[in-house]
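1. only geometry, no sequence info:
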């Protein structure tokens, strides 16, 4: 209806009602409509946090973070606001500067407790004075002996998926985006860095100020404290590490600026100003964590030849898929990780060529096949759209989200053509920048902006909502891997291998080589391989991990490999590596051996890793 042509038909009262209703509708559209959240107690459609001012002190003697979290809130005529809290001691709560009542609800093992704070419908700020406890899962306090330089203690946080609530009382849902500033007090010998604008040198008094002006999801709040140095790679990229690691890290990540340029050329401007990486102690549970402006990385990617730097490309890609456009709930996790793997491989292709990109994709395809096989009795777990009701979001953090998500997107690309797909993705990131998205909202956008305009019929429902892999999948090939397989075959046939065939192999080629050992491999074969390539003493962590897995599977004990496996599991806390090896022990009926090692190594693991292995080995302290 064209209102301007119908004005004369209505009385002034009706006109007032019409235009009044329209104004209310506009106001309603300004209010964010949050999706139902299974993993947070918050009720953001009633009252939501918008900005955090964090003022905390880090005490290494007591291993406690204490201070005050002050929030500016969006108050929709509410009488209360609910935050998430787990293993925190709440000392006092204020509303608009005056002390108010609060209640911690019933404790849930996964979710913690709802922190319900009494407010008025006019309340604009709340402030929570609190302390962490010795049960706080996001924090890992490390002794000097557990660091690279072995001189000072170290602390880091890990918030994904729902652990930020264990070190800050917060509305811990990915769809609740906030800006923040922080003041952090640490021992003057140490430096503090956060997922924010960061210092490049230590302060004299150990007091650090931070600002994150772009709205981020709570799981991306991050803090690290240690004896750190910074070295720039370019004006907007650089590395933090302990002194003994800084030069190695700087060399390993010297292509960071090239990666950022390649990413921008693909899908638009990098919107976070700075892209730095901090190399953490080896207990860090992930390969990397895409905390905005400051990626947290494991030292296991320091190989000396840049062969494992696809991890940096992956975390950089998260600056678009995950940090800029975020999964609204953990059921939509593939929207973060499937897109990021696709983007990572495109960055690697742009910087290092198609051969290397396809090898990365094929390793991921192998991981996917292995994951699907492991879920053969639970096929529902191979759907992209998850159902995590009553489950920990960590249950969805596997190859399905990453590699099935990637395969779906690559199949789409090959169906519509790369040029059209790149235009679509660039617009997708721009259109949804600094917002969150559900699977259903993405599919509507996909249909309206890619499939329908190009008259493409695609089985999206099967890819997203059905288990397994549809038949219309992209087929990935690699000539380099074909040569690896030929070399493996010849070696097993006792053909002498010329060193020139393997001397220029990348990590990916070695991983493919070792992964493809046949089940008929004998101890004699393993011994020949080890004598030829000294794999039991591999310093490359990825090569070592896949070799150790095969040694466990094939009951190989030569060349001190048993001790090297134990040393590796005590030294390295990266969950993927640790879980792979303990799974191999468990699968091969070697649980007692696994438990003997785990009793020595568990204290070195972050709670994310320890919780996974506790469950795998049915371990009770």
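-> Perfect, I can see it now. Here the structure is a predicted model, which is why all the values come from computation and not from measurement. Residues are numbered from 1 along each chain as shown.

2. switch to C-alpha atoms for all contacts and neighbour counts from now on
-> Will do.

3. identify the residues contacting the nearest residue to residue 331 once chain neighbours are set aside.
-> Nearest non-adjacent residue to residue 331, counting by Cα to Cα, 6 or more residues apart in numbering: residue 386, 4.5 Å away. Listed by Cα atoms under 8 Å, 6 or more residues apart in numbering, the contact partners of residue 386 are 330-333, 396.

4. what about versus this one:
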């Protein structure tokens, strides 16, 4: 039987008046802001889904983790709402094996469409209802891009394997058949069965902390999240995982051998939650825990609800890199609660979060630390803008036909944050804070667009003030390249002192005689970033000997030093470089180092290729996806 396409159904419904601009979305009982009963769905170039016709609003997973076959297998049961006459729902899948689709009453017809770059395939399922549940029996493939299966040797403990997921931006479809668009929010529940000696954790409330014994000797863990989230925030980790509380509603999960060090790094997490609530309202997600992952995790952190996934590269031993935790915590409001509707407006997630992160850091560590962070962001932004074409320097992007990861640049993060700081500076902090807290409340659980942001700020902050509208230059910030004329470069007094020490070194003062005192990480980053472009081997050796840079336990300092060493083809730093690149897979560090090595011709290219071939099997697909075109370009 040939079924009409979703496009034809949409056109017919629209002509008949049966398709409203806002489709009904079931109400979910949650603490804090209420889920809206009407949602404006936005066309998403990175999803096959047509939520205005039929949409998923709850995902229930029953999966078993098979480490021998590197496979999750089982059933995804989806609760669906459809418009009258729809007849079908379209899901996103990529590298999934679909074994059957059924309703509670029996099998359902389905078709799998053609593969599209980055997007995978559409899974179109016939549905005989406007409200109901379907069950999809499926399994993942070993190459599923969201999942990384680690051998015991790739973990800290070395005894048990490990699994973790990373769904952002459009990788959830590689392990869950659903509508994988940030604008289609879904609640979820799960039963995850794992080997008897392992523990599963998810970005949801853990209903069975100790697991349930299964007849075949394994353990099953149950989870539920009643706050609807974009599907990229559905996340899982399985391994030898222990837990230690940090406060009444905060704690850290990690491998047992990492637990003491990890807990010691994050004593301020509870205070961070309190500071964030003081700024912009109650934390609605219940708990805020951290999962410190094995070193192959490709990002610094991922803001999965209730359970931030974090790289061990932030474990410096001196609590100096906790701004990352402040960043992921801030996402509980900007990103998790108010989410970009599509990846073209990624800045609505990240620009707001960088701004909010800085406010948390200021509240906990004081204005000077916050100013240093802003100054580093300015430097990073300037460097990245110099490499980006003008069309990729605007906050609102056009990523159609491109991998949405291409929008994950300093533009979304730092230009977005400087835009918000410009508004704060222009209207005053108290007035800006009042608007921003209201923005989170008014738009909770809504997929946001830049147009909606502009409408909100014009109604609730600018309020018809033409002079203020002109002073803010909002269209220039959002749609134009570079930075508008009202952007203000941060000025850090601490960095002025750092620059004096750089000048002293340039003038011949031995490194050991520089006044580095009790510098924090940000001062060291600025010091290393301000050193001359060209230095002698003797100067490099002096710096390394005086400050132990090649042995630095702080990943940000070590990375900055290794970038200098590569630029100068400094052989004594090669062992540290090799250990760093083979010991972790954080893309923020690996990608620039491989690019820098490949640019160094006969010295760096063979080194990059040798290290990469050794390290590649331990990297997440997100990391290899970026590095392969660089190192394997030939």
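-> Cool, the structure landed. This one's a predicted model, so the numbers in the text were calculated from it and none came from an experiment.

5. returning to that earlier point: looking at the contacts of residue 386 of structure 1, which is nearest residue 283 of structure 1?
-> Residue 283 of structure 1 lies nearest to residue 396 out of these, by Cα to Cα, at 21.9 Å.

6. that closest one maps to what in structure 2?
-> Aligned by TM-score structural alignment, residue 396 of structure 1 pairs with residue 407 of structure 2.

7. give the burial count for its match, as a bare number.
-> The tally of other residues near residue 407 of structure 2 (other Cα atoms under 10 Å) stands at 22.

8. so the residue nearest to residue 392 of structure 1 when sequence neighbours are not counted versus residue 104 of structure 1, what's the distance?
-> Once flanking residues are discounted, residue 392 of structure 1 sits nearest to residue 110: 6.4 Å by Cα to Cα, 6+ apart. Distance of residue 110 of structure 1 to residue 104 of structure 1, given as Cα to Cα, to the nearest Å: 15 Å.

9. so those two - more neighbours on which side?
-> residue 104 (17 against 14).

10. now the strands for the stretch 1-150 of structure 1?
-> Secondary structure of the stretch 1-150 of structure 1, counting by DSSP state E, counting those that start in this stretch: strands at 47-59, 64-75, 80-85, 88-95, 98-99, 102-104, 113-118, 125-132, 139-142.

11. mind checking the SS state of the equivalent of residue 433 of structure 1 over in structure 2?
-> Residue 433 of structure 1 maps onto residue 444 in structure 2, with residues paired by TM-score structural alignment. Three-state call for residue 444 of structure 2 (DSSP: H, G, I helix; E, B strand; the rest coil): coil.

12. my guess is residue 444 of structure 2 contacts residue 335. True?
-> No - if you go by Cα atoms under 8 Å, residue 444 of structure 2 and residue 335 don't touch, sitting 9.9 Å apart.

13. more crowded one of the two?
-> Set residue 444 of structure 2 next to residue 335 and count neighbours by other Cα under 10 Å: residue 335 wins out with 28 against 22.

14. find the nearest non-adjacent residue to that one, please.
-> Counting by Cα to Cα, 6+ apart, the residue nearest residue 335 of structure 2 is residue 349, at 4.5 Å.

15. how many neighbouring residues does that neighbour have?
-> Residue 349 of structure 2 is flanked by 25 other residues according to other Cα under 10 Å.

16. before we move on, which element is it in?
-> Here residue 349 of structure 2, judged by DSSP states H and E, is contained in helix 347-365.

17. that helix vs structure 1, average distance?
-> Here the mean offset of helix 347-365 of structure 2 against structure 1 after fitting is 0.2 Å, by mean Cα distance after the TM-score superposition for structure 1.
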